Every structure is written in structure tokens, then in C-alpha cells.
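J.: 3D model of this:
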Amino acid sequence: MSEPQAQGWPVRFALRSAAFAERWFPDAYVFAVAGVVLVAACAMGFGASPAETAHAFGEGFWSLIPFTMQMAFVVIGGYVVATAPVVARFIDLLARVPKTGRGAVVYVGLVSMLASLLSWGFSLVFGGLLVRALARRTDLAMDYRAAGASAYLGLGAVWAMGLSSSAAQLQANPASMPPGLVEITGVLPFSQTIFLWQSIVLTAILILASLVVAWLTAPTGDAARTARDFVDVDEAKAPALPPRTRPGEWLEYSPLLTVLLSLLAFGWLFGEFASKPAVSAIANLNTYNLLFLSLGLLLHWRPRSFLDAVSRAVPATTGVLIQFPLYGGIALILTHAVGRGGETLAHRLSEVFVQVASTDTFALVMGVYSAVLGFFVPSGGGKWIVEAPYVMQAANDLQFHLGWAVQVYNAAEALPNLINPFWMLPLLGVLGLRARDIVGFTFLQLLVHIPLVLGLLWVLGLTLQYVPPVAP
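T.: This is a model prediction of the structure:
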């Protein structure tokens, strides 16, 4: 009996899904373009003019440029820090913990999900770097695809249930809310959203279920494809700094500029963390990126070493730079291309779901809607700003617990992340993989998560009572 046949049925199913994805799943760029075409066709089908649809796409194309650069710097900053000698040794130390390839896959998933509850950006980069370190262990025979999929579980499973939840952060801070929303929802502190016991139970179950699936579907033995089938795993180790060859390079090899620039950067960071809770400060992408870049600069010590690390990191940002603008175009077509009756496609989607809901079924209906729309508008905070006014008004009308409505959105909005390459790109850049390499495994997670998430949202929602909005 061949090794693949000797695997359990979950592994065989995972291998078939992976093989199908490797053969048929398009490059993430093709996926994004197809999404643009589909959404544009739907918008025009509901009455938006071609000119208005094109205008919305053009306006949206550049709308995510700040976020695109932030995500690119997530990759660059994480790579620069990880390739600093002292951090590389720490990650290698963590990579000694697992004893088997299958155990390593589960270990990566646990680290990724726990880290994502604090900061999704940290989870994305750190999980990928941990996989790279584990991949250098020849004794593990770890399946690189399955480990990459586990590193993505933080973004695909529970990130929005933690402190970096954009929706929960926005609802707890009235100054951040768009006009009109605070009158509908009032202020919803964390005690009414991510710190509800129902939310904690839901998060714990999702983590446990994700780890079980990761364990059951991780190929072993000859069925496992190691990192050496995909990348040069030793690439992550920074080469030795070449010697200085001319007098004009002395500042590149001197720590003087590093010290002066670090004083400025860490001075600003100190002010941020002193004036805000640490979890709020680190959840801000600008703060997170500056922290990592500053740490990378300081840990590399010499500007030449830092610049060499940045040069090696930049190619990993290619997918982010060329594809994120397409998602910006999709978002504005959905929300700004007005069709018949003065309604956008996003509002028409909401009507389909909200009109058929009752108090008891609102969690299910809203969960399905958020998951479907999240596949086309992969932006936790930005999409909530679009959805919240009419979704939360429906929750008020149906007297559904407002804080749990936020958590319904959070849990369901993460579902499409499991197969949507939008959020995968920074991780894929670190791993040197393509979306098709890991989506076969994340697809199986999605099959388990859909009924589990929707069922728990419905059942746990029945334990909560409606509380009228509280004005700020």
C-alpha cells in the first residue's frame, strides 16, 4: 500500500483538495480580476450604468493605497526583524518545540491563532516566519503546504474575535464612528462584544476545532511535501555583511545613523504606548509597522545590513502591490455604483437577507450575509462602516442584542478569509508559496467552520437579551 493510501480519509481528502487547487485554482491576480468583472456585471445587471460602474472602479482603485503600503510594510518589517541575527535565533529556539511534522502543523496553528487575538498583523508575519524556521528541520518531514495553511488560521478563524477587531474597536470609541452610527448603536464597550462569555466560548471552540482539523488533515510520511519542494528554506538566513570597500561607505557601516534615527522613532512609539492601552496601540498598523521597522533597524545595527534585508524582502510584496487596488475597485462598485431605485449592490444584498430575518434567525441571516459580502469586500473595519448603519438598525427593529450583532459580523466575516487570497498575500510572500498551494487545506477548514460558526452564533445568541442603545 502506498503512503498516500495509508493516510486516514481526512488526509486523503486534504491531498485531493490540495491537488485540485494546485491544478485549477488561479493565481491570486486572476482571482482578483475575475472578482472585479463579476461585481461590475452584477452592478450593471441591477441598473447601474456602465459609466457609473467604471467611475466607481476607477475611484476605488486607489482607495486602498495607504492600506496597500501598510500591508507591504507588514511583510518588509517582519522580514527585516526576523532576519536580524538575534531574532532569527529566537525563532529557531521556538521551532525546536514540535517533535513531529504533524505536531508542527498544529503548533503553528495554535501560535498563529493566539497571536491574532492580540494583533492580526503580528500573527500573519510571525506565523510565516515560524513555518520557515520549522521547515529547516529535516527531522520533522513537515508538510509545508499544511503548515502554511495553519499559519493562516489566525486570519482565517479568530482574529476578529480578539483585541484587534476593527468593528469592536470602532463601536467602543464614539469618536471613531461615522456620522449617524452612534445614534443607532450607542457605545458598545468590549464587555458587550469581545468579552461576552458567549464570545469567549465561541472563540475557544473555533480554536480547538481548527487544531483538530489541522491535525487530521496534515499529510505524513511520503505524502508530505516539505519546503524543499517549493523554496530554498535557507534563504531566510541573512548572508554575512560584505566588507566595506570605499571610504564613502563608512556611514553605511557605522551605527551612528541607526542610533539617531532610532531615538526619534522610539520616542514617538513611547508616546503612543504611554497615551493608549498597549493592545490598542499595537493594533494600529502604522504603529505596528514603525515598531517593526525600528526594531529591525536597531537589531541590524548597521544601515548596510538593514538595507540588504529590505532588498531581500521587497520581492515578497509584489502580489500585495498589484492586487490590493483591484479589491479597492470592487469595494466601491459594491457601495457606490447606484442602480435602479437609487440602491447600490451592497444595499440590495442586505435587503435580501435582512428582510427575511426574525429575532431568532437574525444571527444566521446576518452571518450568511456578512460572509458572502466579505468574500468581495475583504476589509474588516471598512466593511463594517458600510454595513453597520442598516444592519444595526435592523437589529434594533428586531430587538436583537447589539453587541452580539457585532460578534456575528466578526465571526462570519472571517469565514471567506479562509479561501480568499486577499489576506493570504503577505503570508505567501514570506513563505514563497502561491494561494493554490495552501487553499486546498484552508478549504477543508472552511467546510468545518461554516456550520460550526453559524450554528454557534445562532445558539449562543439565544442566551442574550436586547439592551437599548446607550448614548455616549
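J.: contacts, neighbours, all on C-alpha from now
T.: Will do.
J.: remind me, longest helix of the chain?
T.: helix 435-461 (DSSP state H).
J.: what packs against it?
T.: In terms of contacts (3 or more C-alpha pairs under 8 Å, 6 or more residues apart in numbering; DSSP states H and E), helix 435-461 is packed against helix 9-24, helix 144-151, helix 197-217, helix 362-376, helix 402-413, helix 421-431.
J.: just the buried positions in the helix or strand just after the first one, please.
T.: Scanning forward in sequence from helix 9-24, with DSSP states H and E defining helices and strands, the next element found is helix 28-45. Across helix 28-45, burial judged by 16 or more other C-alpha atoms under 10 Å covers 28-29, 32, 35-36, 39-40, 43-44.
J.: and the angle for the longest helix of the chain with helix 197-217?
T.: 140 degrees (axes from the mean of the first three to the mean of the last three C-alpha atoms, to 10 degrees).
J.: tell me the angle of helix 435-461 relative to helix 28-45?
T.: Using the same axes, to 10 degrees, helix 435-461 lies at 50 degrees relative to helix 28-45.
J.: show me where the stretch 251-400 of the chain has its helices.
T.: Secondary structure of the stretch 251-400 of the chain (DSSP state H, counting those that start in this stretch): helices located at 256-275, 278-283, 285-300, 303-313, 318-336, 345-354, 362-376, 380-397.
J.: Proceed likewise with the subsequent sequence, for comparison:
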Amino acid sequence: MFTNTNAKKSNGSLLWRFSQKFEFAAENIIPDPLVFCLILTLILFVSGVLFTDFGPTDMVNSWFKGIWSQIGFAFQMSFMVVTCSVTARSKQVKGMLSKFAGLAKTPVTAIILLMIFGYVASFMNWAFGTIATPVLAMLLSKKIKGLHFPMLIAAGYSTMILGQCLGPSASVYALIAGQDHFLVDKIGVITQDVSVYNPLNTILFFILAIGTIILTIMAMPPKDQIVEFKGFDDEDESEEEVSKTTGKLSFADRMNGSRLIMYLIGLGGLVVIGTTIFEKGFLGSLSLNFVIFIFLIANFFLYGSPAKFVGAYKNNMSLATDVMIQFPFYGGISGMMIDSGLGQVIVGGFTAIATAETLPFFAYISASIVNLFIPSQGGQIIVQGPILIDAALSLKANVPHVLNAFVYGDEATNLLQPLYVIPALAIVRMKLKDVWGYMAFIWLFWLIVTSIGLLVLPNFF
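T.: Below is the predicted model:
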């Protein structure tokens, strides 16, 4: 599936050599995602016992409760991975994306095309961006020689993360724009023209977005160290054909191969999609469930018969394994973090030393740390929000800037914490260690640029 074009190795550019320092760590230190998750669980358990009033039994009980709080989300994500993969591996979609990939003629233009596509897809919905970007990366890699596939996947994944910082679907921005959010008594309703599209946030986003594209291009490996994607051995088995019989088809056979049934159900789904978009608008409709539903209904038309439809899902079901297993364990981590008050301890330690000018920076750093253990923006704002807002009001800091910093911190360490990259890795059948080094490389760039931006840009706005 993945091949190195040459056994001989050359040095490459300075940025490539620097990125390989992270690759060494990924290869020799970073375990598989499940082990990574279990290690975080143990670290948080010990920290909670040492630094909070919770005892071992309290921590274990919170872990247990947290596990089951994420079962619904685990199924959502698992179903999303399988359903989107079924869509992506259909002949029709592969044909359309293949034509789009044909717009790129060189490795550099392929990187630019992929990352711009990723930003736009993530702007619409993070789940769509998570799945669609690696699919496009595979097609680009088949068409253009000289693309380093692990870096392509890491860079594409980074667009999904960064897109949330300027996208209207981010949990925090959607929350505080509502009339009855839990912080409304302190900050009122903050609409997205103020929370998302203020000058500081917009400028910082484009600096990071353009900078990440340039960084990826400049860190391209020398030709003899490129790892190319060659496709999967079973990629032509995405559809399960209806079994052929020499005799007359039975009524059951006709039902199993019926296009009419599929199209009638698909038509009902199109009615739901159309009315939802009409009522809420396109961007307002793009919840996680709605995005999954769009792909599900598409598959009714793409596969055309119940037998092919079920066969395609069977062939892709194994992709959900890691997601289904690991998401509940991250729920357990979040449960311990929230119940023990350890999150408040971490955030409070930073806000205690902040000033009005430095609070956005400390909000960013504290959010980056807490996100390692609570990889859910909605859950994280419940822990950090009251402390950050109280500090902002007390110090007379700019509240939207503090919230922007929180979002950047929450998103940035998704490059280190592997939860949300698992669906992308499942689609391309890669291991975490294959891409983590490049993800950490991009994270360091973001850390430096965002820290400087949050300390400097507020002085001008």
C-alpha cells in the first residue's frame, strides 16, 4: 500500500530534517492510539488523586460514568467512518474526486489543492472535512508522483482542525450565540460576527492557514525518502455483487436486487435533506447527524440495490474498530477530569498569573493542556468557561479574544492527541506513528505563531 521510492537517503531541506526529529519520536516513543489513551487515563488518575480531593475510588467511579457518557458519540463517529468510506469508495464518487484531483499537475499544486479543499470542507463541517480530505489525498497520490503520503494526511488533517477556528459550526461559537447558554448572565449573547469574525481571529487564522501550506511545501522530503500511496489490494471489492443464478429469480432475489426500494427510501431522505436546508440554511443544517445522513442517503443511490448496499457496508465495517473502542475511554478520561476538578486547578493556575493583555495567551496554553484530557470543545468549555470569563471580566480583558484563544488551544493539541485523527487513519489504513511526527511538527509551528499572535495582535484591536 505504501512504498518508499528509493533505499538511498539524502539530507533534504532544513525543515525536512527538522521534521524528522519528530518522526523519530513517533517511531520510537508514540504507541498505538489505544495505548496512548490508556496512558493518559493512568496519568489523569494519579494526578487527580495527588492534586484534588478525590480519592482512588472517586476517580475510578468517575471514569466508569464517563465511559458510558460517550457511547452515543462513539456510535456516531463509527457510523460516520463506515458510511463516508462506503460513499468515498463508490465508483461514482471516486470518479468525481478523481477529476477534481486532476486539476493538480505537480506535488506543490497538489498540496495547495488538498489543503484549500480541507479548509473549505472543514468550514462547512468538521466531520465532512475529516473524511473527505484523506479520500482526496489518496486520489491525488495516485495521479501525481512525488507526494509523501504521511505528510499529506497530516497536513490535510490539520486543515480540519484549523478550519474550526474560523468556522461557524465550532461548539463554543454556536453556544454563546444562543439565548440561553450557561454563561449568558456574565457575557450575554455574543453573535458570530463578534466572536468568530473579529479582526484578531480572522488575521490569525489566515496567517496560520497560509503558513501551514508554506510549511508543508518547504518540508517536502527529497525524492529518495518519499513514501507513496499505491492503493489497496481490495479496493475493487467495495461493492458486493448480487449473486447470479441460472434459473428464474425468486421474489426474494428480486427484492434483494431492487433499485425501486433503494430509490424510494433515497427519495424520502432527499425530502428530509431539502426541507432541513430550507428551514435552517445550508451551514445551519450541518450537524454531525445531518452530515452522516447525507452520506447515508447518497449510498442508497450510489449502490442501487439492498444487496450491494449491505455488501459495501460489510467491506468497510472493520474501519470502525478503533473508533468504537477508544471513544468511550476518552469519555472516561473526561469524566475524571471534570468530576475531580483537576481541569479547574489547571486553568486557575494560569489565570492567577495573567493580566488583561496576557490572558488570551494563558487561555490558549491552558486550553491546549486540558484538551489532551477532554478532547471535546463542548465539554471543555464547561470546565474552563466560567474560570476564563470570570478572569476576563475581573481583569477587563477582551472577552471575544479570550474565547478565540481558548478555541485555538482546544484545536491545536488535537494534533498531539490522536482521538479525531483515528477516522482519517481508518480511511487510509495507516497507524498513528506513520503521521504523528508530522502532526507534532505542525503543532510546534502553530504554538509559536499563535503565542506570538495572541501577545501582539490584541494591542492593535
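J.: after superposition, what's the TM-score here?
T.: Overlay of the two chains. TM-score (TM-score structural alignment, normalised by the length of structure 2): 0.93; 451 aligned residues with a C-alpha RMSD of 2.0 Å.
J.: picking that back up, nearest to residue 383 of structure 1, of the buried residues of helix 28-45 of structure 1?
T.: residue 39 (15.6 Å; C-alpha to C-alpha).
J.: do you know how far the closest one is from residue 218 of structure 1?
T.: According to C-alpha to C-alpha, to the nearest Å, residue 39 of structure 1 and residue 218 of structure 1 sit 35 Å apart.
J.: can you find the partner of residue 431 of structure 2 in structure 1?
T.: Aligned counterpart of residue 431 of structure 2 in structure 1: residue 434 (TM-score structural alignment).
J.: burial count for that match?
T.: 22 (other C-alpha atoms under 10 Å).
J.: give the equivalent position in structure 1 for residue 450 of structure 2.
T.: In structure 1, residue 450 of structure 2 lands on residue 453 (TM-score structural alignment).
J.: check residue 392 of structure 2 too.
T.: Under TM-score structural alignment, residue 392 of structure 2 pairs with residue 395 in structure 1.
J.: give the buried residues for stretch 64-75 of structure 1.
T.: Those would be 64, 67-68, 70-75, for stretch 64-75 of structure 1 by 16+ other C-alpha under 10 Å.
J.: structure 2: matching residues for that one?
T.: So stretch 64-75 of structure 1 sits over residues 70-81 in structure 2, by TM-score structural alignment.
J.: next one: the matching stretch to chain centre, how far?
T.: 14 Å (C-alpha atoms, centre = their mean, to the nearest Å).
J.: now stretch 187-198 of structure 1
T.: 22 Å.
J.: before we move on, what about stretch 413-422 of structure 1?
T.: 8 Å.
J.: now do stretch 405-417 of structure 2
T.: On C-alpha atoms, centre = their mean, the centre of stretch 405-417 of structure 2 falls 11 Å from the chain's centre.
J.: stretch 203-210 of structure 1 now?
T.: Centre to centre, stretch against its chain (C-alpha atoms, centre = their mean), the figure for stretch 203-210 of structure 1 is 17 Å.
J.: buried stuff in it?
T.: Those would be 203, 206-207, 209-210, for stretch 203-210 of structure 1 by 16+ other C-alpha under 10 Å.
J.: for these, which one is nearest residue 271 of structure 1?
T.: For those, the nearest to residue 271 of structure 1 is residue 203 (32.4 Å; C-alpha to C-alpha).
J.: so who does the equivalent of that closest one over in structure 2 touch?
T.: In structure 2, the residue paired with residue 203 of structure 1 is residue 205, using TM-score structural alignment. Residues near residue 205 of structure 2 by C-alpha atoms under 8 Å, 6 or more residues apart in numbering: 162, 165-166.
J.: how much space separates residue 205 of structure 2 from residue 123 of structure 2?
T.: 12 Å.
J.: which neighbours do the two have in common?
T.: residue 166.
J.: make CSV out of the buried residues of helix 28-45 of structure 1 and add distance to residue 184 of structure 1.
T.: Shown next, in CSV, are the buried residues of helix 28-45 of structure 1 (distance: C-alpha to C-alpha, whole Å):
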residue, distance to residue 184 of structure 1
28, 38
29, 38
32, 34
35, 32
36, 32
39, 29
40, 31
43, 28
44, 31
